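In: no FASTA, just this:
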């Protein structure tokens, strides 16, 4: 089957009314990921389907499918399917895991360790400044900043990463060809060019209130941890925090003034046992083991793939091979195990900076962490 036909089958399946993600994933698994086989089975069972689904399968809207295919044909536009080996492994374990994601930009970023930074749309200037500072430091530490492209805290987090020349991921509550809010059209274009814009919703889908909780589960699901900066008691960010907790992820909250109504959501989270943080280094330290485990899981998945070599080539290095600081660190490390304090003395870098750099090198398979807090450069690097 040619590629165009495969995409058409997938889009036809995704547009079939009434098929929930759990049932669709089950059908795809049984059909070994073949959308055409799932469609054939659905048509055989047409009498059991809802009238809307039956009508769509009998006569799909060819104009709509053609528009979907046109969107996919554009440069850097992708449909990332759950049957592919580089589908984000963290999303596999969340309730109602998505069947596919529309991505504008670099799909490999979705495999990187991420931190979600979320908060109030009506954030204060101080709150946006705090969010930007956390996002900037986390991005510098090697984590991709993930958020929802909303006004306020979300926008400040995305912009902080972009200002540092580092990628960021925006998960949106519309189709991948829409922008919400409209004022963020330039920001969405920047994110797409330097990072990735992600949507579970089909092209042409407009913003709706119920889309944003669904978007929030993906923000939380992609991320190793979620940081909440300024949130009222009715904030949608608390939904993201709750979903992250239910998914077994770390949740962090920044405290604020007792007189600030936008601090009350964060204070409630802290009372409920969420980790209070005052600096990005606390998040980096907490998430480092999970980031290493994610790297191990990703390597295992790709090694089992028949296209393992191709997929591994797609893993990002962000120019670290040519970065003088990383080159200096590798030269200082040599091929004998060395402790962090030794490397700090050899390079002049702080332990916090070195920890972040070594984490990224370890995830790229260039450095191995050993017992006793030592590190060793791998052969051939």
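Out: Alright, I've got the coordinates. Quick caveat: nothing in here was measured; it's all calculated off a predicted structure.

In: C-alpha only now, for contacts and for neighbours.
Out: Fine.

In: can you tell me how far the residue nearest the centre of the chain sits from residue 116?
Out: Central residue of the chain (C-alpha atoms, centre = their mean): residue 222, 4.0 Å from the mean position. Residue 222 sits 8 Å away from residue 116, going by C-alpha to C-alpha, to the nearest Å.

In: cool, and residue 244?
Out: 10 Å.

In: In three-state terms, label residue 102 for me.
Out: strand (DSSP: H, G, I helix; E, B strand; the rest coil).

In: Distance of it relative to residue 68?
Out: Distance from residue 102 to residue 68, by C-alpha to C-alpha: 10 Å.

In: The residue located most distally from the centre of the chain - nearest residue in space that isn't next to it in sequence?
Out: The centre of the chain is farthest from one residue, residue 47, which by C-alpha atoms, centre = their mean lies 38.7 Å away. Excluding the flanking residues, the one nearest residue 47 by C-alpha to C-alpha, 6 or more residues apart in numbering is residue 54, at 7.7 Å.

In: Second structure for comparison follows:
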């Protein structure tokens, strides 16, 4: 893409009052943006309103500066080794077909990622799964997101999420887990994970995910529809959810409250004709109520990664060690070999529980319980929660 072509796309995308739908109508009538901006106001008025036509022939004051900034960003020499940047427009052969088939595909996708992926076909068509959920998950919810993403990523799927706190971050981490940190992606490799963000790609939000974003760029993709310099504005995050679901064949909701962005993503997935999966949880956990509502509405209840693979009819690569007999998420160990759980873990159940309740259930004194709980916590089997509560996690 040369500078003039980039400038025309940027101008179309940032013209006040011109949304994606109107822009697509203009492109269908006049062709590429460079041809569109060669038209007179009268010619444009035959396609759109006079107000829109007037806006199109008026150069936005911020456009020259944005063009220069974007051009410099694309050609900067400060990129980490093995990574690349690109802007993929509706007219680009690399534009993801599944997203193009949705009701509101973005005009432009800003992309940062592994060079071999960005310069090839960046999006793993037909083998992407969105994993979304609460920004404040339970310990078990965060572990579920990590383990599902790790198990499914090991089968060659690309995990798509939003780089937010909580489930999103756990899903990205799980997808990256099977990959050796020093192994660069090769031409033809699928991205391990795709993070669709709600800001410009010249910033990372939340800032604590800077290291995670750098690792995603080495082994996957960071994607945004927003121009450089766009801050973390609240309306942008629900809007970007249509891209998360639109890139994916299915959406897995790990934990979600009844009013949450994750349910927006699930609704969008349904409207786009994609599969929706939900992991059931405790009836006492607010973070589970959204998943339970989705299941009541027809989402597929899943208990293992295998459930997702079977429902989407995704074939396993010959080299994978993930087997159909696995019932635990993210492990190659058959359920029959799982060691017998301790009496304390049996007494804990799967809901958050306080020390007084455990004293009543086990008959043990508080001091002995605290010692055992600390040991289980150090082993990664139990998590300590706010409010002096404990919860078992993972396989424990």
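Out: Nice, I can see it. Since we're looking at a predicted model, the values are computed, not measured.

In: Next, the TM-score between them, please.
Out: Once superposed, chain against chain, the TM-score is 0.73 (TM-score structural alignment, normalised by the length of structure 1); 299 aligned residues with a C-alpha RMSD of 2.6 Å.

In: Any chance you could list residues touching both of residue 102 and residue 68 of structure 1?
Out: Residues touching both residue 102 of structure 1 and residue 68 (C-alpha atoms under 8 Å, 6 or more residues apart in numbering) are residue 202.

In: With neighbour numbers in mind, choose between those two.
Out: Shown here are residue 102 of structure 1 and residue 68; by other C-alpha atoms under 10 Å, residue 102 has more neighbours (25 against 19).

In: Tell me the spatial nearest neighbour of the more buried one, not counting adjacent residues.
Out: Using C-alpha to C-alpha, 6+ apart, the nearest residue to residue 102 of structure 1 is residue 79, at 4.7 Å.

In: In contact with residue 27 of structure 1, which residues?
Out: Per C-alpha under 8 Å, 6+ apart, neighbours of residue 27 of structure 1: residue 38.

In: Report the buried residues of the strand or helix carrying it.
Out: Taking DSSP states H and E as the criterion, the element that holds residue 27 of structure 1 is helix 21-30. Neighbour counts over helix 21-30 of structure 1 (16 or more other C-alpha atoms under 10 Å) mark 21, 24-25, 27-28 as buried.

In: how close does that helix sit to structure 2?
Out: Following the fit onto structure 2, the mean deviation recorded for helix 21-30 of structure 1 is 1.8 Å by mean C-alpha distance after the TM-score superposition for structure 1.

In: Tell me which helix or strand comes right after that helix.
Out: Going down the chain from helix 21-30 of structure 1, the next helix or strand is helix 35-44, by DSSP H and E.

In: what does that next one contact?
Out: So helix 35-44 of structure 1 is in contact with 6, 9-10, 13, 27-28, 31, 54, 57-58, going by C-alpha under 8 Å, 6+ apart.

In: Could you rerun that using 6 Å?
Out: 9-10 (C-alpha atoms under 6 Å, 6 or more residues apart in numbering).

In: One more: stretch 198-217 of structure 2?
Out: 113-114, 226-232, 236-237.

In: farthest pair in those?
Out: 114 and 236 (25.2 Å; C-alpha to C-alpha).

In: Which of the two has more residues huddled nearby?
Out: Higher neighbour count among residue 114 of structure 2 and residue 236: residue 114, with 30 against 16, using other C-alpha under 10 Å.

In: residues in contact with that one?
Out: By C-alpha under 6 Å, 6+ apart, residue 114 of structure 2 lies in contact with 82-83, 217-220.

In: Of these, which belong to helices?
Out: Mapping those onto helices (DSSP state H) picks out 217-219.

In: Compare those and tell me which is most surrounded.
Out: Going by other C-alpha under 10 Å, residue 219 tops those with 29 neighbours.

In: which SS class is the residue mapped onto residue 91 of structure 2 from structure 1?
Out: Mapped onto structure 1 by TM-score structural alignment, residue 91 of structure 2 lines up with residue 83. Counting by three-state DSSP, the backbone at residue 83 of structure 1 sits in coil.

In: got the contact list for residue 226 of structure 2?
Out: By C-alpha under 6 Å, 6+ apart, residue 226 of structure 2 lies in contact with residue 200.

In: what ranges do the strands span in structure 1?
Out: 77-81, 100-105, 114-119, 144-147, 168-171, 196-199, 225-229, 250-253, 275-276, 338-339, 367-370, 374-377 (DSSP state E).

In: counterpart of the third one in structure 2, which residues?
Out: The alignment of strand 114-119 of structure 1 onto structure 2 (TM-score structural alignment) covers residues 128-133.

In: The matching stretch: which residues count as buried?
Out: Those would be 128-133, for stretch 128-133 of structure 2 by 16+ other C-alpha under 10 Å.

In: just those now: which is nearest residue 160 of structure 2?
Out: residue 130 (4.4 Å).

In: Quick check: the closest one vs residue 276 of structure 2, distance?
Out: From residue 130 of structure 2 over to residue 276 of structure 2 the distance is 9 Å, taken as C-alpha to C-alpha.

In: Residue 147 of structure 2 now?
Out: 18 Å.

In: just residue 68 of structure 2 next, same as before
Out: As defined by C-alpha to C-alpha, residue 68 of structure 2 lies at a distance of 41 Å from residue 276 of structure 2.

In: of these two, who's got more company?
Out: Higher neighbour count among residue 68 of structure 2 and residue 276: residue 276, with 26 against 13, using other C-alpha under 10 Å.

In: Report the contact partners of the corresponding residue of structure 1 for the more buried one.
Out: With TM-score structural alignment as the criterion, residue 276 of structure 2 lines up with residue 251 in structure 1. For residue 251 of structure 1, the contact set (C-alpha under 6 Å, 6+ apart) comprises 225-226, 274.

In: Map residue 193 of structure 2 across to structure 1 for me.
Out: Under TM-score structural alignment, residue 193 of structure 2 pairs with residue 168 in structure 1.

In: my read: its match touches residue 147, true?
Out: No: contact between residue 168 of structure 1 and residue 147 fails when scored by C-alpha atoms under 6 Å: they sit 8.1 Å apart.

In: how close does residue 238 of structure 2 get to residue 87 of structure 2?
Out: Counting by C-alpha to C-alpha, the gap from residue 238 of structure 2 to residue 87 of structure 2 is 22 Å.

In: actually residue 156 of structure 2, sorry about that
Out: Counting by C-alpha to C-alpha, the gap from residue 156 of structure 2 to residue 87 of structure 2 is 25 Å.

In: Pull out the buried positions in stretch 162-174 of structure 1.
Out: 162, 166-174.

In: Likewise for stretch 4-11 of structure 2?
Out: Residues 6-11 are the ones in stretch 4-11 of structure 2 that count as buried (16+ other C-alpha under 10 Å).
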